[in-house]
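[1] Structure for the following, please:
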Amino acid sequence: MAAIRKALSSHKRVVIKIGSALLVDRGSGLKKTWLDAVCADIAGLRAGGTEVLVVSSGAIALGRTVLRLPKGALKLEESQAAAAVGQIALARAWSESLSTEGIVAGQILLTLGDTEERRRYLNARATLKQLLKLGSVPIINENDTVATSEIRYGDNDRLAARVATMAGADLLVLLSDIDGLYTAPPHLDPGAEFLDTIAEITPEIEAMAGGAASELSRGGMRTKIDAGKIATAAGCAMIIASGKSDHPLRAIAEGVRSSWFAPAGLPVTARKTWIAGQLQPAGTLLIDEGAEVALRSGKSLLPAGVRTVVGAFSRGDTIAIVGSGGREIARGLAGYDADEARQIAGKKSAEIAGILGHAGRAAMVHRDDLVMTGAALREGGVAQERDAAHA
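    Model prediction:
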C-alpha cells in the first residue's frame, strides 16, 4: 500500500523542532517577529485539537551573541557558558510569545541520560504528558550547560525524535533552512531531485544526507535522517520543511513543498520503542545468517548465532545487533555482560553452564527484550505484529 500523507491538523500530538539559524540572527539576535508567527501557528493547531511540543535550539546562539563570542567553532566550556546565558533569554522569548496567544509555556532541559536510562525516561515522559494534560506547551532543549562532549545528543534533531517517541507523538516536524531531502546537495548539484515522500529510510536514502549547514547549528541532513529512523520506527511520521518564511506551520498545512517520511506500519510496545530509539548502544553483536533469519521470524538471539562481541557492556544494557550484511538489524537488552558474552559466543545454550560455571540464560538477547530496526522491521513485520498483539 502506498504511503499516504495526512493533513497537519489531523495529527493528535505533534513535536516541532526549530533550528538555531531560524530563530537567531547573527547580527540582530532573536527573530521575534518570526517567533510570534510560529506561536500563532501553534495556537491554530491547538485550537483544532492538536497537542504541541516544541524542541527549540537557540540557547548557545543567543548566548554567544550576548557574550560577543568570536565566530567559528566554540570550545566546550565556551558553548556551556553561552548556553547558560542564552537559555534564560530563549525561555523568556517563548513564554512571552506564547502568552500573547493565551498559552502557558513549560521549560524542560534534558540530558542524554534522561532518555537513555529507563527510569529517568519514564519520569521525563510523565512530566511531558502532565504538562500537555494541563494545557501547556512544553519547550524542550538539551541541557548544554551540563552535558559533556562524550555524553550528549549533539544535535536537536535526534533529541526531537526521542521526545516524539517519549511523548507518543504521531508527527515530528523538523523546521530547517532547507525545504526537504534531495538526492544530492542542491547547492552542489543543480540536477539534484527533490524527494516528496520517503516510504522507507534505506541505505540509499541515508547516503543522500549531507553535513551541517552553519556555525549557528550543529545539525545537518545526516542528523535529520537519523531522527527519521528513530521516529518512523516508533510509528511516528516525520516532515522536513523550510522554516524561513513567517508562519511555516501554516505553510505546511497549505501544501508547501516538504519531505514526508512514512511511519512504520506496525506498532511496538512502549518498552521496545525505548530500546529501538537508544542513541548510544553500549556494544554490538555481529551475528550469522542463521541467527538473522531466526530474529526476523520473531525468535530470541541464542549464543550459537553470535560471531563477534564488540564493546564493554553490562547485562541489561542496550546493544546493537548487526547482520551478516554489515548493517544493524535490531537492538536489544543484553542477557550477559560483555566478558561472559565473549566466552559463550558461538556456543550452544546447553554448554553455557560448563563454560561460565553457573546456569545462565539460554538467550543472549531474549525476544521480549529485542526489537527489529529500520528495513528489518518491515521485513520481519509478521513477527513484530504478533509481538505487539501480545504486548
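
[2] From now on I want contacts and neighbour counts done on CA atoms only, so please keep to that.
    Will do.

[3] and stretch 324-336, how far out from the chain's middle?
    Centroid displacement of stretch 324-336 relative to its chain, using Cα atoms, centre = their mean, to the nearest Å, is 19 Å.

[4] what does stretch 55-70 give?
    23 Å.

[5] Stretch 289-297 too?
    Per Cα atoms, centre = their mean, the centroid offset for stretch 289-297 relative to its chain is 27 Å.

[6] List of residues touching that stretch?
    Residues from elsewhere that reach stretch 289-297, judged by Cα atoms under 8 Å, 6 or more residues apart in numbering: 300-302, 305-306, 323-324, 367, 372, 376, 379-380, 382-383.

[7] which of these count as buried?
    300-302, 305-306, 323, 367, 372, 376, 380, 383 (16 or more other Cα atoms under 10 Å).

[8] quick one: which of these is nearest residue 40?
    The closest of the buried ones among the contacts of stretch 289-297 to residue 40 turns out to be residue 372 (Cα to Cα; 39.5 Å).

[9] got the contact list for the closest residue to the closest one other than its chain neighbours?
    Nearest residue to residue 372, sequence neighbours excluded (Cα to Cα, 6 or more residues apart in numbering): residue 330, at 4.1 Å. When contacts are counted by Cα under 8 Å, 6+ apart, residue 330 touches 276, 320-322, 370-373, 376.

[10] which ones among those residues are found in strands?
    Of these, the ones assigned to strands by DSSP state E are 320-322, 370-372.

[11] Sequence B follows; please return its structure for comparison with A:
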Amino acid sequence: MKRLVVKIGSNILADEKEGLNTKRIFSIASDIAELKDEGYEVVIVSSGAVAAGMRKLGLKHKPRDIKLKQAAAAVGQSSLMWAYERSFGEFHATVAQVLLTREDFSDRKRYINSKNTLLELLSYGVVPIVNENDTVATEEIKFGDNDNLAALVSVLVEADRLVILSDVEGLYTEDPRFNPRAELISFVEEITVDIERRSGRAGSSVGTGGMYSKVLAAKKAVSHCIAVNVINGKKKGLIRAILSGKQHGTFFKPAPCRLSHRKGWIAYNSRSKGTLVLDEGAVKALTGMGKSLLPSGIISVEGEFELGDAVNCTDLKGGRIAKGIINYSSSDLRKIMGKKTSEIEKVLGYKYSDEAIHRDNLVLL
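    Below is the predicted model of the structure:
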C-alpha cells in the first residue's frame, strides 16, 4: 500500500476576503477519496485555520500580532475541520484532527508517540488532517510554515511521496508573477544552491510559505528517499494524474539512500543545544573516514547542554559539518576537550564513553 502526504496551503483553501473556499475543499476531498478507493493511505497537512478565523473576526488583512494570530487560529480551526468533515463525509470517509508543535518532533518520546498515533489512524482508514497548533505555539506561527511541517510529517509516517499543492504550476526559472517569460522547471535531479536561489523567498498574503519554503521542504523529504511534487492545487485531478505517471508541475527526484529514522530525527527534528568547533583532523575523520568524534578533536565548546542533547559540529571557519547526540555535558566536555580518551577518567573521575559523539548518533550535514 502506498502512503501519500498532501500539503494544502492557505492560498488554496482560503481567500483574504471570502474566507474558506468550501467548494475547493470538497473538490480536494473528492480526489483524495478516489485515491483511498485505489488503495492509497493519505495524510493531509492543512493550513487555513488563521485565514478562516480572519473572516470570522472581521479582519481584512493577515494579522502580524502573535496574539491576534493565535485568536484567529482558535476561531478558524473549528471551521476548517468542519469543512473537511462535511466534504469527506460525502464520500463516506472519516477524518481526524491532529495538531502538532515543534516539540512533538524535537522530543524523541513525543515523536514516536505522534508516529504511532498517525499510523494507527491510517490502519483504520482514517484521513488525518494535520496542522500546527497555532493557538499555543507562538514560535511556530512566527517562524514556521506548513511546508516544513509537511516534510517532517512525510518522514514521520514514512511516506512514499509528498505532494505540495501550490497556487502556481510549480518551480520556475524566475518568478512568473514578475517575468512572463519564466519557464517551468518540470524535473529537479538535485536541489542545489541555484535551485534554492531561483525559488526566491516571498509568500502569500494569507499564508507563511512561498516557493522557497517548498523547495526547502522538498530538500528534507528527498533526503529520506521521498519523492516530491509541487503542482497547481486549484486544478482538479492533478494528484491522480501525477500518480499515474503524467507530468504536471515540478517533480523532485528522491535521493537513492534513506537515512535511518533515528538519524533522520537527529538531523531534522532534534533541537541543537550547543556547538562544537573541531580541528582539521576531526573534520577529516568525520567526513572522510566515517569515524566517531573524540574529545581530542574538539577545539571549543559553545552553549550549555547535558548528556543526550543534540549539538552541531563546525569546522574552524564556522561551517556546519555534522550534528549528533552528545555523550558528555558541556561542563565536562570543556574539561576533556583536546585530551586523549585515556585521560578522560583521570580528569572527570569517570568515563561514560571514549567518544564525545558516537558515529551511530552522528549525521553529516
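
[12] related to what we said a few turns ago, biggest separation within the contacts of stretch 289-297 of structure 1, which pair?
    306 and 382, at 23.6 Å, using Cα to Cα across those.

[13] Please produce a markdown table containing the contacts of stretch 289-297 of structure 1, extended by secondary structure.
    Output for those, formatted as a markdown table (DSSP: H, G, I helix; E, B strand; the rest coil):
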| residue | secondary structure |
| --- | --- |
| 300 | coil |
| 301 | strand |
| 302 | coil |
| 305 | helix |
| 306 | strand |
| 323 | coil |
| 324 | coil |
| 367 | helix |
| 372 | strand |
| 376 | helix |
| 379 | helix |
| 380 | coil |
| 382 | helix |
| 383 | helix |
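
[14] circling back to that earlier point, looking at the buried ones among the contacts of stretch 289-297 of structure 1, which one is closest to residue 115 of structure 1?
    When those are compared against residue 115 of structure 1 (criterion: Cα to Cα), the nearest one is residue 372, at 19.4 Å.

[15] my guess is that closest one meets residue 329, correct?
    Yes - the pair residue 372 of structure 1 / residue 329 is scored as a contact, 5.9 Å apart, by Cα atoms under 8 Å.

[16] now the strands: where do they sit in the stretch 101-250 of structure 2?
    Remark: strands assigned in the stretch 101-250 of structure 2 by DSSP state E, counting those that start in this stretch are 127-132, 161-166, 187-188, 227-232, 250-252.

[17] Name the residues that touch the third one?
    In other words, strand 187-188 of structure 2. 250-253.

[18] Pull up the aligned stretch in structure 1 for that strand.
    With TM-score structural alignment applied, strand 187-188 of structure 2 matches the range 197-198 in structure 1.

[19] The longest helix seen in structure 1 maps to which residues in structure 2?
    For structure 1, the helix with the greatest residue count under DSSP state H is helix 76-99. Residues 66-89 of structure 2 are matched to helix 76-99 of structure 1 when aligned by TM-score structural alignment.

[20] ok, residues contacting that stretch?
    In contact with stretch 66-89 of structure 2 (Cα under 8 Å, 6+ apart) are residues 20, 22, 25-26, 29-30, 33, 48-54, 56-57, 63, 94-95, 97, 134-136, 138, 141-142.

[21] that older thread, what about structure 2, which of the contacts of residue 330 of structure 1 hold up?
    Compared against structure 2 with both residues aligned by TM-score structural alignment, their matches' Cα atoms under 8 Å, those retain 320-322, 370-373.

[22] Reformat these as a markdown table; add distance to residue 127 of structure 1.
    Listed next are these as a markdown table, based on distance: Cα to Cα, whole Å:
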| residue | distance to residue 127 of structure 1 |
| --- | --- |
| 320 | 29 |
| 321 | 32 |
| 322 | 35 |
| 370 | 27 |
| 371 | 26 |
| 372 | 28 |
| 373 | 28 |
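
[23] Show me which of the residues you listed is closest to residue 250 of structure 1.
    residue 373 (32.8 Å).

[24] Report the separation between residue 38 of structure 2 and residue 8 of structure 2.
    21 Å (Cα to Cα, to the nearest Å).

[25] higher neighbour count, these two?
    residue 8 (24 against 11; other Cα atoms under 10 Å).

[26] Roughly how far does the residue mapped onto that one from structure 1 sit from residue 61 of structure 1?
    Using TM-score structural alignment as the criterion, residue 8 of structure 2 maps onto residue 18 of structure 1. Noted for residue 18 of structure 1: a distance of 13 Å to residue 61 of structure 1, by Cα to Cα.

[27] burial of the aligned partner of residue 57 of structure 2 in structure 1, as a residue count?
    Using TM-score structural alignment, the partner of residue 57 of structure 2 in structure 1 is residue 67. Around residue 67 of structure 1 there are 13 other residues, counting by other Cα under 10 Å.

[28] and the gap between the closest residue to residue 67 of structure 1 other than its chain neighbours and residue 154 of structure 1?
    With Cα to Cα, 6+ apart as the criterion, residue 67 of structure 1 has its nearest non-adjacent residue at 7.1 Å, and that residue is residue 82. As judged by Cα to Cα, residue 82 of structure 1 and residue 154 of structure 1 stand 15 Å apart.

[29] Among those two, which residue is more densely surrounded?
    Between residue 82 of structure 1 and residue 154, residue 82 has the larger neighbour count (other Cα under 10 Å), namely 25 against 18.

[30] Tell me where the stretch 1-150 of structure 2 has helices.
    10-13, 22-37, 49-56, 66-89, 103-106, 108-123, 138-143, 146-156 (DSSP state H, counting those that start in this stretch).

[31] To what extent does the second one diverge from structure 1 after superposition?
    Put plainly, it is helix 22-37 of structure 2. Superposed on structure 1, helix 22-37 of structure 2 shows a mean distance of 1.3 Å to its aligned residues (mean Cα distance after the TM-score superposition for structure 1).

[32] tell me, that helix lands on which residues of structure 1?
    So helix 22-37 of structure 2 sits over residues 32-47 in structure 1, by TM-score structural alignment.

[33] on that earlier part again, quick one: the residue nearest to residue 372 of structure 1 is in a helix?
    No - under three-state DSSP, residue 330 of structure 1 sits outside any helix and is assigned strand.

[34] Against residue 68 of structure 2, how distant is the residue in structure 2 that it lines up against?
    When structure 2 is aligned by TM-score structural alignment, residue 330 of structure 1 is paired with residue 322. Distance from residue 322 of structure 2 to residue 68 of structure 2, counting by Cα to Cα: 38 Å.
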